[in-house]
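In: sequence? don't have it. structure:
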């Protein structure tokens, strides 16, 4: 074999060897892929949409408080081309409505910068479109950090949580309440702190976020089929108040005006529907805007109609009178010695504004005699006295659907065994009550002796507009209807002939009782007062409302008696109820 033939054979052999090695590598690769687990592309997609807190509506259908989703806009300053930063600032400002100066200030920081946490959903959609435009204009560039990592991020717009909005600013505060923000693992949530927001926090809170998990399409959208997972979004229940917004706003204007005229610390008005516990208005002059709470608003955050207890003064007298009457311990026509307006009991003197030698027991209530009340109250034994006050709702929760209610304080049976406590409690000292307790107690008399649990929320509404009525405690009979009607007639006489004459309104039947109570500070009574008028107004069409007025600390150098402060406001409230159609005045009267 010559050299040429030998060289050819060698080349052919080498070729076959190379082919054989290549074939072995090919077989080895196939075998390796067969026996090892392959990393396949992820064809699954997941989408989460946050549920939001329910809304609060007034009885007449106005939206009072609602939540909306907010988004945050994030950009990495290292990815913005310095030559095009002005363009970025101008376009972002135009799309977001955020001033250029504010954006420029934030861009002075390095790295990931949050330009805003409070972008609404509409603006968020526009900003996402802006991101595409910025990319097409090469506003963003790649950047290599000190570790050699190369990255390029655009404008990121993602959900950051929810924002609570109160559409009528301070209206219905502090009853409506307010919220604070809570950070969970993904977004910012809100939670009720006071008022309806707090007491119905569990019902208002969202139930579940929307969840979609399944095979994705080319645009990374979830394809819904039998193999996908879907959980519907369930927002919180809507809460429907018993209070009409139109009436509440007009009552608030009245309390604001009277607070200024009287120089009072606070004025509170409550209106309860007769023969039920429905509150139609609970207005205070001490209000705040929950959209922007300031330090000076802190004293106003408490609802003093339920969170402040005080010695009630003479407005307690009809309650004690009705207890005595129901137990057959007094006869309204019985004559009692009133000691010419000055009576010594133990080591102190009881005095009357109207100095009378004697009067009927009914006149004791008409002319608000402390001496007469002190004397007839001695007929109650200590246990009956204490238990009757408890039955009327003093010394315990009224049951109203608002948080942080104070219960006040009533003397125990041991204290009420003494003459002094029996006397002082009968004309409103030595016990502490709240505005709401007094309103509930008067409504018991107005409602023919039946006690109703007060409430400010009528029902709940779900996303399908299904109503859920709120359950309340069953009404309880406290007085006989006979006793209640006698006391109501006497309250009418207080307005027609007694201390409440300025409450009269033509064509409407009105009854009530005045009360002006000294305020104790540092263990002694000072020259400060709380003045009140509690009563009712009814027409000939069957409409009847229990109304309470309290003026806390009116200007003591001016007229501070209830007949000059609370009673004229009571009249204004009744006139408003006529004007708004809640009462129909009889023109013949």
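Out: Perfect, I can see it now. Keep in mind that this is a model prediction, so the values were computed, not measured.
In: for the rest of this, base every contact and every neighbour count on C-alpha atoms.
Out: OK.
In: how about stretch 451-463: buried residues?
Out: 451, 452, 453, 454, 455, 456, 457, 458, 459, 460, 461, 462 (16 or more other CA atoms under 10 Å).
In: and which of those is nearest residue 34?
Out: When these are ranked by distance to residue 34 (CA to CA), residue 462 comes first, at 55.3 Å.
In: count the neighbours of the closest residue to the closest one other than its chain neighbours for me.
Out: Sequence neighbours aside, residue 237 is the residue nearest to residue 462 in space, at 5.0 Å (criterion: CA to CA, 6 or more residues apart in numbering). Neighbours of residue 237 under the rule other CA atoms under 10 Å: 28.
In: I'd assumed residue 461 was in contact with residue 237.
Out: Yes: using CA atoms under 8 Å, residue 237 makes contact with residue 461 at a distance of 5.6 Å.
In: contacting residues for residue 166?
Out: 64, 65, 66, 290, 291 (CA atoms under 8 Å, 6 or more residues apart in numbering).
In: distance-wise, check it relative to residue 63.
Out: Here residue 166 is placed at a distance of 9 Å from residue 63 (CA to CA, to the nearest Å).
In: over to residue 18?
Out: The value you get for residue 18 to residue 63, if CA to CA is used, is 83 Å.
In: who has more neighbours out of the two?
Out: residue 63 (16 against 12).
In: leaving out chain neighbours, which residue sits closest to the more buried one?
Out: With CA to CA, 6+ apart, the residue lying closest to residue 63 is residue 57, at 4.6 Å.
In: okay, pairing it with this:
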């Protein structure tokens, strides 16, 4: 959008002090700033900026002063109509519309375009001989994977949790585990990119990719994955939890509760530190380190956002005697929220570590796609059978363990809580301050979403991961599932047509059902034609067939994938493009 900038021509100003005073009042400058402005106006220069890209009301006030030597130039200013929404993803620009953070920074050259130039050829006396014009070019459009509706829910619920728990900060990430696409990413505290300078710089930081922290017990997912893959533990095997402690190299590691014999399922459900440490000891240092690296820890994910941290994972030769057991329950390692989300997505999708992406495509000024993101599998980290066994264990965490408050009616949720102690100023683990987290995926049988939420230093008597982060997960995941029209797991919550009325229903009239005709496309395993239906009708029809529905745009269905008549099976993704009438 256009914005006016105020400039001055000092050599045309006779009363620099008076002009500085008048401008100071209009611009609300303090005494020091007025002195600096006066000094600027007293210089023998042909041009100086007074204030760039001012609000329209300020421009009107200054224009009304009719000051000699003071003028206005119209410049272009980036305006963010959604204000704080996805501020850390989109980023912001400086005075010259140069990207300073987020997507604005990463894709500065693509978004900015090229300014018009006039090249003038002169002679030795600098007289113009001829000139060549290079017209400006419009910038490209960067299309994000962010779903605006899901992003709005994430920011609203994260803000609510931070306020209710008195947390210092909060982070939430929502990812499609099949593609690595980031559907939402939010941080608190946040800022308005239209006036980023009004906020402390700490608010600009994208904590989800820039901050490495100890994940705590949700990291037990990685230990369990390695143990099951290497077949050093069985889900129903009884594990000796040492009556609440384990001694390693003369140092006692205490569990958060006293446990004796637990099945490995219950080790995860009850989040026993000693239990997972036993599994890590069976794996050994070399094996465990290999799995940590394969799951992507210790290296940046490569997402298209600036300032990404690779986390903190020491090389094997710097591990101490305590490293193996403490790493198993998420201490002595630093991970980013995005790294942890991507690692758990590998469990959800059957064993592939997907490269996270936040860009869907880049279009030129005429709408042509010049770059399109494709799902990228970095490597296979688990066998599908291992992922299934681990998913079953993580369902137990939500059904009967520390993550029960993450349950969503009608859907099977798999996940893990985390309550990670923070290091106090003395270098020891605090007994009070911690980071409360939950990471999980849903529906567990055909995951459409991986959601990680984390709250930094929540206050109150009930402030652990299962108390504050698990319910935040549920409040984000449930509306996101509705948004994507993902059908429930619970058969009692799925709408279906019945061949005859229920015996419990009294009928006013009844006519025999006519003989069945030829099978419809839906009944015969083929995709019906949903074009022309409303978004709700189309999504409901597809969901009844067991398809995972993704809506794009607004209006009625104008295009669909799979195409009408294509073979389908439950669990496939159905994309419905909405718009005007076809």
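Out: The structure has been received and is ready for your questions. Remember, predicted model here, so these are calculated numbers, not experimental data.
In: what lines up with the residue nearest to residue 462 of structure 1 in structure 2?
Out: If you follow residue 237 of structure 1 across to structure 2 using TM-score structural alignment, you land on residue 140.
In: surely its match touches residue 362?
Out: Yes: between residue 140 of structure 2 and residue 362 there is a contact under CA under 8 Å: 6.6 Å.
In: host element of the counterpart of residue 321 of structure 1 in structure 2?
Out: Matched across to structure 2, residue 321 of structure 1 falls on residue 224, judged by TM-score structural alignment. Counting by DSSP states H and E, the element that carries residue 224 of structure 2 is helix 220-229.
In: what is the neighbour count of the aligned residue in structure 2 for residue 405 of structure 1?
Out: Aligned counterpart of residue 405 of structure 1 in structure 2: residue 308 (TM-score structural alignment). Using other CA under 10 Å, residue 308 of structure 2 has 21 neighbouring residues.
In: is it fair to say residue 308 of structure 2 lies in a strand?
Out: No: Residue 308 of structure 2 sits outside any strand when classified using DSSP: H, G, I helix; E, B strand; the rest coil, being coil.
In: who's in contact with residue 435 of structure 1?
Out: Residue 435 of structure 1 sits in contact with 304, 305, 306, 308, 309, 548, 550, where contact means CA under 8 Å, 6+ apart.
In: separation between the match of residue 321 of structure 1 and residue 350 of structure 2?
Out: In terms of CA to CA, residue 224 of structure 2 sits 15 Å off from residue 350 of structure 2.
In: ditto for residue 40 of structure 2
Out: 65 Å.
In: re the thing from before, separation between the match of residue 237 of structure 1 and residue 361 of structure 2?
Out: From residue 140 of structure 2 to residue 361 of structure 2 the distance is 10 Å (CA to CA).
In: check contacts around the residue nearest to residue 225 of structure 2 when sequence neighbours are not counted.
Out: In space, not counting the residues next to it along the chain, residue 225 of structure 2 is nearest to residue 390; the distance is 6.6 Å by CA to CA, 6+ apart. By CA under 8 Å, 6+ apart, the contact set of residue 390 of structure 2 is 224, 225, 228, 347.
In: try residue 189 of structure 2
Out: Taking CA under 8 Å, 6+ apart, one finds 169, 170, 203 in contact with residue 189 of structure 2.
In: the aligned residue in structure 1 for the last one - how many residues pack around it?
Out: Residue 203 of structure 2 maps onto residue 300 in structure 1 when the alignment is built from TM-score structural alignment. Burial of residue 300 of structure 1, expressed as a neighbour count using other CA under 10 Å, amounts to 16.
In: for residue 300 of structure 1, what are its contacts?
Out: Residue 300 of structure 1 neighbours (CA under 8 Å, 6+ apart): 174, 286, 287, 288.
In: run the last query once more with 10 Å
Out: 173, 174, 266, 284, 285, 286, 287, 288 (CA atoms under 10 Å, 6 or more residues apart in numbering).
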